[in-house]
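Build the 3D model from these lines:
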Amino acid sequence: MRVLGLDLGTVTLGVAVSDALGMIARPLITLRFEHEDFQHAISQLLPIIKEQGAKTLVLGLPKHMNGSLGVSALRSQEFKRMLEEAADVEVVLVDERLSTVAAQRMMIESDLSRKKRKQVIDQMAAVQILQGYLDRK
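Sure thing, here's the model as predicted:
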């Protein structure tokens, strides 16, 4: 059973997918939508969920370094609620602190150009979120 990893931004949604065994995450796509138009993001995501056969989605919860929740975390919680209403899936919130930093570091070490990094950063952050979840399972 495949699992999807999600990195939610205000205008993008990075999507990663696990292998069939649920062991390895890989980047899939970055969805784009108007500022905080999460309904549009979900309408783009639903066919991907169906195509991948995913029943579990792992959504990053951006906590502050002290563990408190800010505006971005509240946005993720609302997105989770909307997504669970729209699809028959379980959405698991996981701490995503430093996932984007780790993704950027990995891409810099891989010698990706700044332009290419900008194109795939959301997908790679989703990979970090999903891989962390898979490793803890």
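
can we go C-alpha only for contacts and neighbour counts from here?
Fine.

Which residues belonging to the helix or strand encompassing E78 are considered buried?
If you go by DSSP states H and E, E78 is part of helix 71-86. Across helix 71-86, burial judged by 16 or more other C-alpha atoms under 10 Å covers 72-73, 75-77, 79-80, 83.

To compare against the first, here's the next sequence to fold:
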Amino acid sequence: MRILGLDYGEKRIGVALCDELGLTAQSLTTILHKSWRRDVESVAALVTTYGVETIVIGYPLRLDGTEGIQCEKVARFAHRLEASLGIPVVLWDETLTTKEAEEILFRSGVPPKKRKAVVDSLAASLILQSYLDAFSKEKRSPDTEVEKGS
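This is a model prediction of the structure:
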């Protein structure tokens, strides 16, 4: 099951994709925001190319858990994606993922000018990985024992 992760922003949309087993998320690309129609077309092309069945889009709740203006914009974009593509679009809490992505790039020694080009797709991969981790925990039963090697 291929899942696409999006970090929707005013200027750019970070994109990540999970592996075919749905275990790990990898940064894929960044879409430069042009218009709603063009953005949906760009995402649609990725959905077709990679056989995506679900889209997870970062939902920017405030630190206190309330919704702000950006949540409305993300929800509208998610609704347009779902209506146009006919696949589920999941809103997923993205609190502080861009800050986390910036910190990862800083610690990795990526020069500031290059960080801007990849921070959004890295944030998208953090959003998607958070979703994948939560989904895999749901599938595990608390009664399941871990097998140990002999």
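
Now compute the TM-score of the two chains, please.
TM-score of the superposed chains, computed with TM-score structural alignment, normalised by the length of the first structure, equals 0.96; 135 aligned residues with a C-alpha RMSD of 0.8 Å.

related to what we said a few turns ago, and the helix or strand following the helix holding E78 of the first structure against the second structure, how far off on average?
Sequence order places strand 90-95 as the next helix or strand after helix 71-86 of the first structure, per DSSP H and E. Mean deviation of strand 90-95 of the first structure relative to the second structure after superposition (mean C-alpha distance after the TM-score superposition for the first structure): 0.5 Å.

what's the angle between strand 90-95 of the first structure and helix 71-86?
For strand 90-95 of the first structure against helix 71-86, the angle by axes from the mean of the first three to the mean of the last three C-alpha atoms, to 10 degrees is 170 degrees.

In the second structure, what stretch matches strand 90-95 of the first structure?
Mapped onto the second structure using TM-score structural alignment, strand 90-95 of the first structure spans residues 88-93.

And for stretch 56-68 of the first structure?
The aligned range for stretch 56-68 of the first structure in the second structure is 54-66, by TM-score structural alignment.

Quick check: chain neighbours aside, which residue is closest to S84 of the second structure?
In this structure, S84 of the second structure finds its nearest non-sequential neighbour in V40, 7.7 Å apart by C-alpha to C-alpha, 6 or more residues apart in numbering.

Need the counterpart of the one you found in the first structure.
When the first structure is aligned by TM-score structural alignment, the residue opposite V40 of the second structure is I42.

Look up which helix or strand that match falls in, please.
Here I42 of the first structure, judged by DSSP H and E, is contained in helix 38-52.

who touches the helix or strand that that helix is followed by?
Toward the C-terminus, helix 38-52 of the first structure is succeeded by strand 56-61 as the next helix or strand (DSSP H and E). Strand 56-61 of the first structure is contacted from outside by 2-8, 72-73, 76-77, 80, 89-97, 126, 129-130, 133, using C-alpha atoms under 8 Å, 6 or more residues apart in numbering.
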